[in-house]
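# Sequence below, structure please.
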Amino acid sequence: MMPTLRTALLFALAAIAASAVSAFAPIGSESTSHRHATSPPATGLRMAGDAAPASKYSKVFVAGGSRGVGRAVVDGLLSAGSEVVALVRTDEAEAELSALDGVTVARGDAFDYKAVEGAMDGCDAAITTMGQGTDPVGENGKRVDYVGNNNVIEAAGILGVTRVVLVTSIGCGSSKEAAPPSVFEVLKDVLAAKERAENVLIKYYTNMNWTIVRPGGLKSEPATGTAILTENNLAIGSIHREDVADLVVQALNSGNTERKILSAVDPEISASANAEA
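Model prediction:
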């Protein structure tokens, strides 16, 4: 059985636990380790768990909102005061999300561009957390990691939605070296698809205020409130899904994260793993 994206990235944490903590530098902090000399860190972004200000966006489109990080993002947006339009495929997801005040459910498939554009119309921001992991690709040989995310990006461009947050993974693009080679080999197709979506957003949507968030190994446990976003592309570690969602909502509403690629990790989890080793 092929390992899941979560499991493989947790392997990465175990492989480098002894050195991971020194690689973390939260947004707004001073660090001498692996800093981007030409891109000073943004300031004013809190750690996960801190009280977030009211949302700057009245209606936010969410792709991937039926489970995992995306489901927690929906809750975070509602708490911040945004209305949510959630693109869903299944009856179960539609029933669950329709029961939430402030959520409009749009039934459709992210592989269908017209469905994405129709659902997003009228929104003033978009978040996509979609990912297929190491699950087999469909009959068309396509991955939602690229095609679905690309449809969200393209629809935002057509509709004039200028604020987009794309959630991918550590191991994409400039963070490739953060993942051990054995892990990268397992996930190379997944990461390549996510990286293609990143590149579309960065290279072709120059008028868009985008943010890319790359989480480390995902864990389905309660939020710790100690996770951070960092511009250090060599950062690696674990993070709880609820903390990723908290950081994504904060990033959406922070001008300090615009046009930045940020890794999302939890130094406290890595420090604990290091102490137990």
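# contacts, neighbours, all on C-alpha from now
OK.
# in the stretch 151-277 of the chain, which spans are helices?
181-204, 241-252, 267-276 (DSSP state H, counting those that start in this stretch).
# so how far is residue 178 from the closest residue to residue 201 other than its chain neighbours?
Take residue 201 and drop its neighbours on the chain: the residue closest to it by Cα to Cα, 6 or more residues apart in numbering is residue 153, 6.6 Å away. In this structure, residue 153 and residue 178 are 26 Å apart, going by Cα to Cα, to the nearest Å.
# cool, residue 149 as well?
Here the distance between residue 149 and residue 178 works out to 23 Å (Cα to Cα).
# of the two, who's got more company?
In terms of neighbours (other Cα atoms under 10 Å), residue 149 is the more surrounded of residue 149 and residue 178; the figures are 32 against 22.
# Second chain to compare with the first, below:
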Amino acid sequence: MPALILFGARKGAGLAIAQAARAAGWAVTAVVRPGADASALVAAGCEVRTADALDREAVTAAFAGLPEDVRVATTLGGQDISVDDQGNRNVIDATKAHGAPGLLLVSSLGAGDSREYASPRLLAAIGAVLEAKTRAEEHLRASGLAFAIVRPGGLVDAPLSGTGQLVRMQDVHGFIAREELARLVFGLLADNRLLGQTLAAIDPSCPPPARYA
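Take a look at the predicted model:
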């Protein structure tokens, strides 16, 4: 049975990834911050462990007892941008220390070399977050791990469409449902396609939220 450890799994795309993996019969270890409501993860059959992403030792301890070839993914991010940066770097370092072969990082369009294509509106809203995510991306590339970086467009709550796309071009714009992103991410994990690629995730059929219409 394939095993996955997932950071940032409590809600949104992270929760959807965990649910997709469990539906496929995977053993899923979901890591959430202490005190977080993990009832949806428990209902999905995940093993829940707690760790503050900014606590290096706690993040490392979350891997205890897992197989060396465990798949690793992180969707960490939030209001505290240090989680986007240092939190993800702690996960990368713990992955390497455990001996796991690779890691999938969910970042964002507007990070790294896609920043030049980001709109002024996006940069004004979350420019500092994108810089933090860029630092995490750079740390992953320098780690020596096999990796995939997925940069979704704007995330929305909508049903699965089956039309989401992973593309190498970074000069793209658009939106994607969280569950559709989860489908694409789980496909990469299931096929073990951690080939050092950075991919944008968008869905041409996904309408923008009302505030963007």
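# The residue nearest to residue 201 of the first structure matches what in the second structure?
Taking TM-score structural alignment as the criterion, the aligned counterpart of residue 153 of the first structure in the second structure is residue 92.
# ok, its match - how many residues close by?
Taking other Cα under 10 Å as the neighbour definition, residue 92 of the second structure ends up with a count of 27.
# got the residue ranges for the strands in the second structure?
Listed from the start of the chain, the second structure has strands (DSSP state E) covering 3-7, 27-32, 47-50, 71-74, 102-106, 146-152, 154-156, 165-167, 175-177, 197-202.
# Of all those strands, which one is nearest residue 187 of the second structure?
strand 165-167 (10.6 Å; Cα to Cα).
# which part of the first structure lines up with the closest one?
Alignment of strand 165-167 of the second structure against the first structure: residues 228-230, by TM-score structural alignment.
# Same check on stretch 181-188 of the second structure?
Counting by TM-score structural alignment, stretch 181-188 of the second structure sits on residues 244-251 of the first structure.
# about what we covered before: give me the mean distance between the match of strand 165-167 of the second structure and the second structure.
Mean deviation of stretch 228-230 of the first structure relative to the second structure after superposition (mean Cα distance after the TM-score superposition for the first structure): 0.4 Å.
# number of nearby residues for the aligned residue in the second structure for residue 202 of the first structure?
For residue 202 of the first structure, the aligned residue in the second structure is residue 141 (criterion: TM-score structural alignment). For residue 141 of the second structure, the neighbour count with other Cα under 10 Å is 16.
# again with residue 23 of the second structure
Neighbour count for residue 23 of the second structure, taken as other Cα under 10 Å: 12.
# coming back round to it: please tell me how far the residue nearest to residue 201 of the first structure sits from residue 206 of the first structure.
Computed as Cα to Cα, the residue 153 of the first structure to residue 206 of the first structure distance reads 12 Å.
# need the contact list for residue 45 of the second structure.
Each residue near residue 45 of the second structure by Cα atoms under 8 Å, 6 or more residues apart in numbering is listed here: 22, 28.
# And residue 249 of the first structure, by the same measure?
73, 76, 77.
# Out of the residues you listed, which sit inside helices?
The helices, defined by DSSP state H, take in 73, 76, 77 from those.
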